[in-house]
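Engineer: Predicted model follows, preceded by the sequence.
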Amino acid sequence: MKLPRFLAPLLLIAVLAVGAALAYRSLLVKPQAPSVDYVLLDGSKLNSAQWAGKVTLVNFWATSCSTCVHEMPQIVATHEKFKARGYDTLAVAMSYDPPAFVASFAESRKLPFGVAIDNTGSVAQAFGKVQLTPTTFLINKRGEIVKKYVGEPDFNALHALVEQLLAES
């Protein structure tokens, strides 16, 4: 059976439309944050499962990283601004950062959130082989990575995004 001439272009258009719709949909799918275990400076052992239902900022940093040190007061201010509304922060010190330096930094600056030392590099590995600092992930209440920042974020834009994510159910 031979198709009428006008039908072939219509079929091609339909196939292209379906392909475009699938491609667009894949852009909307957000990757899940990895399941990770970590140990805080106080020795408590935690898991990323505790992030469920919260908007969480995970910041990979190092005491030797000048941008990390510079942005930390803004990360603290962001944490303080949103913590009462279901927002949390985890600062993950890189495996090469001496634990004594990390502990001293956290204590001297009175960091109000969890600070983990990624001794084995397993947390950085799970988040896509993080090597550059600072690298920061914003995770929504459903455990999806909404945004990845390499370098210091635009904190006004970050705050607007956090507001939006906190408003989601």
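Structural biologist: Looks like it arrived, so ask away.
Engineer: Only C-alpha atoms from now on, for both contacts and neighbour counts.
Structural biologist: OK.
Engineer: Can you show me the helices along this structure?
Structural biologist: 7-28, 66-82, 99-108, 122-126, 155-167 (DSSP state H).
Engineer: Of all the ones you listed, which one comes closest to residue 45?
Structural biologist: helix 122-126 (13.2 Å; CA to CA).
Engineer: Flag every buried residue along that closest one.
Structural biologist: Neighbour-count burial for helix 122-126, counted by 16 or more other CA atoms under 10 Å, picks out 122, 123, 124.
Engineer: Residue 53: which of these is nearest?
Structural biologist: Nearest to residue 53 among the buried residues of helix 122-126, counting by CA to CA, is residue 123 at 20.5 Å.
Engineer: Quick one: residues in contact with stretch 87-94.
Structural biologist: By CA atoms under 8 Å, 6 or more residues apart in numbering, the residues outside stretch 87-94 that reach it are 51, 54-63, 79, 82, 102, 113-119, 121, 124, 166.
Engineer: Please compare the first structure with the one that follows:
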Amino acid sequence: MKQFVLGIVLVSTLFACQQKKYGAFIVSGKIENSPSNKILLEALPFGAQQPVVVDSTTLASNGNFELRGTATTEGLYLLAIENGPQVLFINDSKDIKVVMDAHHYKTYTTNGSAASTALHQFLEQYSTKFDPLADAYLQADSLQNTPHADSALSASVNLRKETLLKNFNGFLEQTIKESTSPALTYYVIGKAFKTMQPDAIKQLTDASVAKFKDNAGGLMRLQEIINGQMATDPKIALMNKPAPDFTLADTSGKMVSLSSLKGKYVLVDFWASWCSPCRQENPNVVAAYNQFKDKNFTVLGVSLDNDKAAWLKAIHQDHLTWTHVSDLKQWQSSVVDLYKITGIPFNVLVNPQGIIIGVELRGVALQNKLAEVLK
């Protein structure tokens, strides 16, 4: 099995090429301790599940090699040792040098290709930043599945997870904004699908298309994919759209409409007393409400309960002091189809004009979004 340079994921939507004439290029250099004498130059074309061999050669006795390719676009390529490690690079110049020790392939060097050097630096930083985030998610998931887990510990772990997530996404965003290579930009946006919200990815993609307007062929295709995804995914489709109105009974039987709260920022929080993840998230919602309730902000709790006594008990136990409504029909509630709800907890943040400006905001993400809009 081939070893991949850390961070390479061959997802078909990640490897579009950019429309810029680059012509012929040469990749040469030296490879030490190679497990095979056969070396391949492979392209990663848009939409392909597997790399395409462009050229191949045999290592000289001193480890030197030279490979040639021709491309009309800037794209992503692999320098691959047969049955050995691979190096990812970008054909942004006509003469690219690669030096690698197969025993320590992650420390390869590239010369003559600024985009390849930037890509290598990104991959190294990606590993350093992503691994702690992945560990934090595993720890948080483990606690969530542990009966009677310590609430203070869970809150601490979730806070760490959300902080690492914010910092990691900030790293991706900064890399994308500072990139001078359309191929590198495309690759990093592909990585962002793991951790960023779709609306944030769309904003970065739209900006990148404008930035590389003369070389944005692949980015434009990615833009089309994202737009299609946002149009077909109900939750994503809610963003920047008017919040669907509804009217349900509150705890005393009084009918309350979402539209009656227009003029305020409203977190519409869909939850239920029987939903363990909802109950674990409630302290975060309480903290957000207490912090921002005097800044034209409120919460409207919408329960998918079918037992009124259990609903009222949970409201009291979790200290949820805002308005609560429910038709007590659980998954047959009218709001389920209206908001295309497939799981809870689920929420939307509605601005004073009645437009949804946030979807599925949890943990630190909720605090950060409220701090952003309620300055």
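Structural biologist: Ah, there it is. Fair warning: this is a prediction, and the values are worked out from it, not measured in the lab.
Engineer: Present the buried residues of helix 122-126 of structure 1 as TSV; the columns should include distance to residue 43 of structure 1.
Structural biologist: What follows is these, written out as TSV (distance: CA to CA, whole Å):
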residue	distance to residue 43 of structure 1
122	17
123	16
124	19
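Engineer: hmm, back to that, could I get the helices of structure 1 as a markdown table with distance to residue 137 of structure 1?
Structural biologist: Below are the helices of structure 1 laid out as a markdown table (distance: least, CA to CA, whole Å):
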| stretch | distance to residue 137 of structure 1 |
| --- | --- |
| helix 7-28 | 17 |
| helix 66-82 | 12 |
| helix 99-108 | 20 |
| helix 122-126 | 11 |
| helix 155-167 | 11 |
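Engineer: With respect to burial, which of these scores highest?
Structural biologist: Highest mean neighbour count among those (mean count of other CA atoms under 10 Å): helix 122-126, with a mean of 17.
Engineer: What is the corresponding segment of structure 2 for it?
Structural biologist: Helix 122-126 of structure 1 corresponds to residues 334-338 in structure 2, going by TM-score structural alignment.
Engineer: The matching stretch vs structure 1, mean deviation?
Structural biologist: Taken against structure 1, stretch 334-338 of structure 2 registers an average deviation of 2.0 Å after superposition, with mean CA distance after the TM-score superposition for structure 1.
Engineer: Check what contacts that stretch and list those residues.
Structural biologist: Stretch 334-338 of structure 2 is contacted by residues 244, 246, 341, 342 when judged by CA under 8 Å, 6+ apart.
Engineer: and what of stretch 31-49 of structure 1?
Structural biologist: 103, 114-118, 123, 126-127, 139, 143-146.
Engineer: which of these are buried?
Structural biologist: Buried members of those, scored by 16+ other CA under 10 Å, are 103, 114-118, 123, 127, 139, 143-146.
Engineer: Need those residues in JSON lines (columns: distance to residue 25 of structure 1).
Structural biologist: Shown next, in JSON lines, are these (distance: CA to CA, whole Å):
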{"residue": "103", "distance to residue 25 of structure 1": "44"}
{"residue": "114", "distance to residue 25 of structure 1": "35"}
{"residue": "115", "distance to residue 25 of structure 1": "36"}
{"residue": "116", "distance to residue 25 of structure 1": "35"}
{"residue": "117", "distance to residue 25 of structure 1": "37"}
{"residue": "118", "distance to residue 25 of structure 1": "35"}
{"residue": "123", "distance to residue 25 of structure 1": "29"}
{"residue": "127", "distance to residue 25 of structure 1": "23"}
{"residue": "139", "distance to residue 25 of structure 1": "20"}
{"residue": "143", "distance to residue 25 of structure 1": "19"}
{"residue": "144", "distance to residue 25 of structure 1": "16"}
{"residue": "145", "distance to residue 25 of structure 1": "16"}
{"residue": "146", "distance to residue 25 of structure 1": "15"}
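Engineer: aligned partner of residue 60 of structure 1 in structure 2?
Structural biologist: Counting by TM-score structural alignment, residue 60 of structure 1 lines up with residue 270 in structure 2.
Engineer: my read: that match touches residue 349, true?
Structural biologist: No: if you go by CA atoms under 8 Å, residue 270 of structure 2 and residue 349 don't touch, sitting 11.4 Å apart.
Engineer: so who does residue 64 of structure 1 touch?
Structural biologist: Residue 64 of structure 1 makes contact with residue 97 under the criterion CA under 8 Å, 6+ apart.
Engineer: And it, how close does it get to residue 146 of structure 1?
Structural biologist: 27 Å (CA to CA, to the nearest Å).
Engineer: Same check on residue 159 of structure 1?
Structural biologist: Relative to residue 146 of structure 1, and taking CA to CA, residue 159 of structure 1 is found at 13 Å.
Engineer: hey, where'd the strands end up in the stretch 101-250 of structure 2?
Structural biologist: Assignment of strands within the stretch 101-250 of structure 2 using DSSP state E, counting those that start in this stretch yields the ranges 109-111, 247-249.
Engineer: Kindly present those as JSON lines, with separate columns for mean neighbour count and distance to residue 156 of structure 2.
Structural biologist: Formatted as JSON lines, the strands of the stretch 101-250 of structure 2 follow (neighbours: other CA atoms under 10 Å; distance: least, CA to CA, whole Å):
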{"stretch": "strand 109-111", "mean neighbour count": "17", "distance to residue 156 of structure 2": "40"}
{"stretch": "strand 247-249", "mean neighbour count": "18", "distance to residue 156 of structure 2": "35"}
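Engineer: who wins for proximity to residue 168 of structure 2 among these?
Structural biologist: Nearest to residue 168 of structure 2 among the strands of the stretch 101-250 of structure 2 is strand 109-111 (24.9 Å), distances taken as CA to CA.
Engineer: could you give me the residues in structure 1 that that closest one aligns onto?
Structural biologist: Mapped onto structure 1 using TM-score structural alignment, strand 109-111 of structure 2 spans no residues at all.
Engineer: and that strand, what does it pack onto?
Structural biologist: Applying 3 or more CA pairs under 8 Å, 6 or more residues apart in numbering; DSSP states H and E, we find strand 109-111 of structure 2 packed against strand 95-101, helix 114-144.
Engineer: please redo it, this time with the cut-off set to 10 Å
Structural biologist: Under the contact criterion of 3 or more CA pairs under 10 Å, 6 or more residues apart in numbering; DSSP states H and E, strand 109-111 of structure 2 touches strand 18-32, strand 86-90, strand 95-101, helix 114-144.
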